[in-house]
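dropping a prediction and its sequence here:
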Amino acid sequence: MKRKVIRQRHQEKAEEKPERKVYASNNVNKNLSLNDALDVFVTAKKAEGLRERTIAEYYRHITYLIEFIGSDIPLSELSSDLIRRYANYLLNEKLTYDKDERRKSKRIGLSPHTVNIRLRTLKTMCRFWYAEGYSDNNPMATVKPVKTDQVAEVQGLSDQQVRILLNNYDETSYAEWRDKTLVFLLLDTGLRINEAVTLTIDQIDFRRNMLNIPSERTKNRRYREVPVSLEVVQRLLELNQESQEYFGYSERIFTNAFGENYTADSFRKRLNRVKHKLGMDTLHPHQFRHTFAREYILSVGDIFTLQKILDHADIKTTRKYIQMDTDHIRSQHLNYTPTRKYLRKVKRNFPR
C-alpha cells in the first residue's frame, strides 16, 4: 500500500469547484417568456418582503429591455450578447426622457451610472432564474458593469444660498409657507425627503422634541428617533392647524392646496422652478440633507451620532456626505490651527 507523503509544510489543498445547486423541482417550466419569468421572480421577492417601490422597479426595468428587443421573448433566448447590445444602446442611442413631453432638455445616451443600475437589476434576476432552474445558464455571469469616472459627491448649499432661498418664499402664500417649513425641517433634521413629506402629527414627541421615524418609512427598515428644534416643531404645529382649518383633520402635516397628501415629486418640481428663478445651478431635496451633515460636523458634532441621525448602515456613506468647500476648510483652519496658541506666547522683539 502506497504511503502518503508531505513534501512541503502547510501545503494547501486544491480548491474543488462547487457544483451548481438547483433547488427547484424537476417539473420546472423552462419555456417561460421574459414577462412570465419576471412574474415568477416577483412572486419570490414578495415572499421575501420587498417593498412595492422595489417591485415596481423590477417591472420597469424589464419593460425597458423588452422595448429594446421589440417584443417579449423566451427566457432561453436572453444571452450575454443580447444584454451587451442592450447596454450599448442605452449608452449611445437611447434618448433621455423620451417619454416625458414636459422635459425640454434631452440628450442621446444614458449615464453609465444609470446603465449600471439596470444591469444590476438584470444580474439579480438572471442569478435567480439560474439558481431556481428556470434557465440553463446565467447570461449576466460574464457581463461586466460599465466603467465610470469618479462622480463628484452631492454638494450641500452655502450659507448665502440658504438665506437667498429662504428669503425667496412669500409666507402669505400657503404653498410657499408650507415649502419653507419643509426646508426648515430638512435643514434641521437631515431627514430623507420621503420621510419628511409623510410626517404625521403623531410622530412628534412634543415633550422631548424628537421625531419618531417608523421602520416602514425608512430606507434601511430601522426605527429611529431624530432630534428636532423647538422652533421647527412650532412651525409644523402651525402648518398642521392651518391645514385642518381648511380641509378638516389630517394625520399628514404636509398637504397640497387641495388638502391631498403632498409628495416628494411635487416638492422636487417646485424646487426646480425656484432654481431657475434664483439662477442656481442645482437645487433638489437631497442637498438639504448634505447641508445638515456638513453643518453638524462644523458645529463640532461627532460623526458617529451623525451616522445614527442620518440612518446610514455604513459610516463610509456618512463620510461622503460631509463635503467641505474651500471657504469652510479655510475657516476651520483659522479657528483650530495649533500654531496660534504658540504664536500668542512668543514675544516679538523687533530690532530698532
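Good, I have the coordinates.

contacts, neighbours, all on C-alpha from now
Will do.

can you pull out the helices in the stretch 51-200 of the chain?
Using DSSP state H, counting those that start in this stretch, the helices assigned to the stretch 51-200 of the chain run over residues 52-69, 80-92, 112-131, 159-168, 174-189, 193-197.

distance from the fifth one to the middle of the chain?
This points to helix 174-189. 21 Å (C-alpha atoms, centre = their mean, to the nearest Å).

quick one: residue 182 from residue 312, how far?
Note on residue 182: its distance to residue 312, by C-alpha to C-alpha, to the nearest Å, is 22 Å.

A further structure is provided below for comparison with the first:
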Amino acid sequence: MSTQAPPRVAPEPAPEPPPAPAALAATPLGGDAQAFLDHLRLQRRLAERTLAMYHDALVRLEAFAVAQSVVLTEVRAHHVRRWAAQLHGQGLGPRSIAIHLAAWRGLYRWLGREGRILANPVDGLRPPKAARPLPKALPVDQAVALAEVHDDDSDPVLDARDHAIVELLYGCGLRVAELLGLDVQASAAARGWLDLAAGDAQVLGKGSKRRIVPVGQVAVRAVQAWLAVRGELAHVEEPALFVSRRGTRLTDGQLRRRLAQRARAAGLPQAVHPHMLRHSFASHLLQSSGDLRAVQELLGHAQISSTQVYTRLDFQHLAKIYDATHPRAKRKSGQKL
C-alpha cells in the first residue's frame, strides 16, 4: 500500500524589518494624521522628541492601513491587534510598541472629539510588559567633577555656556526640553525663563504644566557668567537663553554632543546623556533628604510612582555601603554564601 506524502506547507514569510528612522522621518503624513500632530505641537505643545516619535508611529499606522486597504476612520480593534503583533515581529521592543499604541490611541481619541468616529479601536489594547530598568545616575563625585570641569580645548564662550547648562541640569533636575525652552526674558510667548534675583526657574514641563524650580547660587553664578558673553554668539533678536555657534537656539543633538565632550574632559568612565543628570539630581537629593514628596514636586512628576523608582537607587546605594563597611557583610575571598 502506497502512502502519500503530506502536502508541503509553505512557510510563513518572515516579517519585514522596520523602516529606517531616517525613512520614517522623511515620510509625509496624510491629512488626519498631520492635523493631529499639528494639534499636539500647537495646542498641547509636546516636546520635539515626543513629536518625532509620534510622527514615526503615525507613518507606520498609515502604512498598515494602506496595506490592509482600509481608511483610518474605519480601522477596528482587530486591525490594531494584528498591527501591534506585526510591530513585535519586526523587532520593536515593548517600549517602542507602547509609544506606537499611545500615538495611535491619541489620534483616535482626537478623531472621536472631532466627531469622526464612534469608538476608539485602540482602547483596551495593552502593550507587552517590559522590565523597567533603573535610571542611570552618576555617583556624586562624578557629577560634581562634570559640573566643575573646564574644557581647555573648547572655546571659552562655549565653555561658559556648557558650564551653565550642566549646573542647571544637575542643580535643578530640568528635563532637556525644559532647559532648551528657556528664554533670556520672561514673556507670554516664553516656554520658560530664569529669575536670577529670586533664584528660581519657571519651566513648562510635560502636559504643558508650569512649575517653579529653585536655582542654587552656584548655578546662578554660572548663568551670570554665560550671560556676560552670550552676546558674542547670539543674534540680537534671538530670545533663547542657550544658543549654538550660529546664534540660534541650541538643539537637543547639539547639547548631547557637547555634554559627551565635557564628560570626556572630566575623565568620566561612562557615557553621559542629559537625562542622566536629572536622574543624578533626584537620586542624590533623595539620599540626602529622604523626602520623596519634595523630590516629586521638584521633578514635576504627576504621579508619586514615577518618583519612587529613585528609592530603588537609594537602596542600592545603602546596600553598597553595607557591603563595603559592615563587619558581617565582609567575606573572605572564595567564601561560599
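Structure's in. What do you need? A quick note: this is a predicted structure, and the numbers were derived from the prediction, not measured.

more neighbours: residue 182 and residue 312 of structure 1, which one.
residue 182 (22 against 15; other C-alpha atoms under 10 Å).

how near is the counterpart of that one in structure 2 to residue 155 of structure 2?
When structure 2 is aligned by TM-score structural alignment, the residue opposite residue 182 of structure 1 is residue 165. Between residue 165 of structure 2 and residue 155 of structure 2 the computed distance is 15 Å (C-alpha to C-alpha).

where does the residue nearest to residue 275 of structure 1 when sequence neighbours are not counted land in three-state SS?
By the measure of C-alpha to C-alpha, 6 or more residues apart in numbering, the closest residue to residue 275 of structure 1 outside its immediate chain neighbours is residue 283, 5.8 Å from it. With DSSP: H, G, I helix; E, B strand; the rest coil as the basis, residue 283 of structure 1 sits in coil.

looking at it, residue 283 of structure 1 is touching residue 271, isn't it?
Yes. Counting by C-alpha atoms under 8 Å, residue 283 of structure 1 touches residue 271, with 6.3 Å between them.

host element of residue 324 of structure 2?
Residue 324 of structure 2 is part of helix 304-325 when elements are defined by DSSP states H and E.

tell me which residues in that helix are buried?
307, 310, 311, 313, 314 (16 or more other C-alpha atoms under 10 Å).

that helix packs against which elements?
When contacts are defined as 3 or more C-alpha pairs under 8 Å, 6 or more residues apart in numbering; DSSP states H and E, helix 304-325 of structure 2 packs onto helix 274-289, helix 292-299.

the shortest one: average distance to aligned residues in structure 1?
This means helix 292-299 of structure 2. Plainly put, helix 292-299 of structure 2 ends up 2.1 Å away from its match in structure 1 on average once the two are laid over each other (mean C-alpha distance after the TM-score superposition for structure 1).

what do you get for the longest one?
Relative to structure 1, and after both are superposed, helix 274-289 of structure 2 has an average distance of 1.3 Å to its aligned residues, where the measure is mean C-alpha distance after the TM-score superposition for structure 1.

wait, what's in contact with residue 219 of structure 1?
Under the criterion of C-alpha atoms under 8 Å, 6 or more residues apart in numbering, the contact list for residue 219 of structure 1 is empty.

secondary structure element for it?
When secondary structure is defined by DSSP H and E, residue 219 of structure 1 falls outside every helix and strand.

alignment lookup: it to structure 2.
Under the alignment (TM-score structural alignment), residue 219 of structure 1 pairs with residue 206 in structure 2.

before we move on, the earlier item: any chance of the helices of the stretch 51-200 of structure 1 in TSV, plus distance to residue 252 of structure 1?
Listed next are those as TSV, based on distance: least, C-alpha to C-alpha, whole Å:
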stretch	distance to residue 252 of structure 1
helix 52-69	20
helix 80-92	40
helix 112-131	33
helix 159-168	23
helix 174-189	12
helix 193-197	8
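
out of the ones you listed, which comes closest to residue 337 of structure 1?
In this view, the helices of the stretch 51-200 of structure 1 are compared for proximity to residue 337 of structure 1 by C-alpha to C-alpha, and helix 159-168 is the closest at 23.0 Å.

now the angle from that closest one to helix 174-189?
With axes from the mean of the first three to the mean of the last three C-alpha atoms, to 10 degrees as the criterion, the two stretches helix 159-168 of structure 1 and helix 174-189 enclose an angle of 150 degrees.
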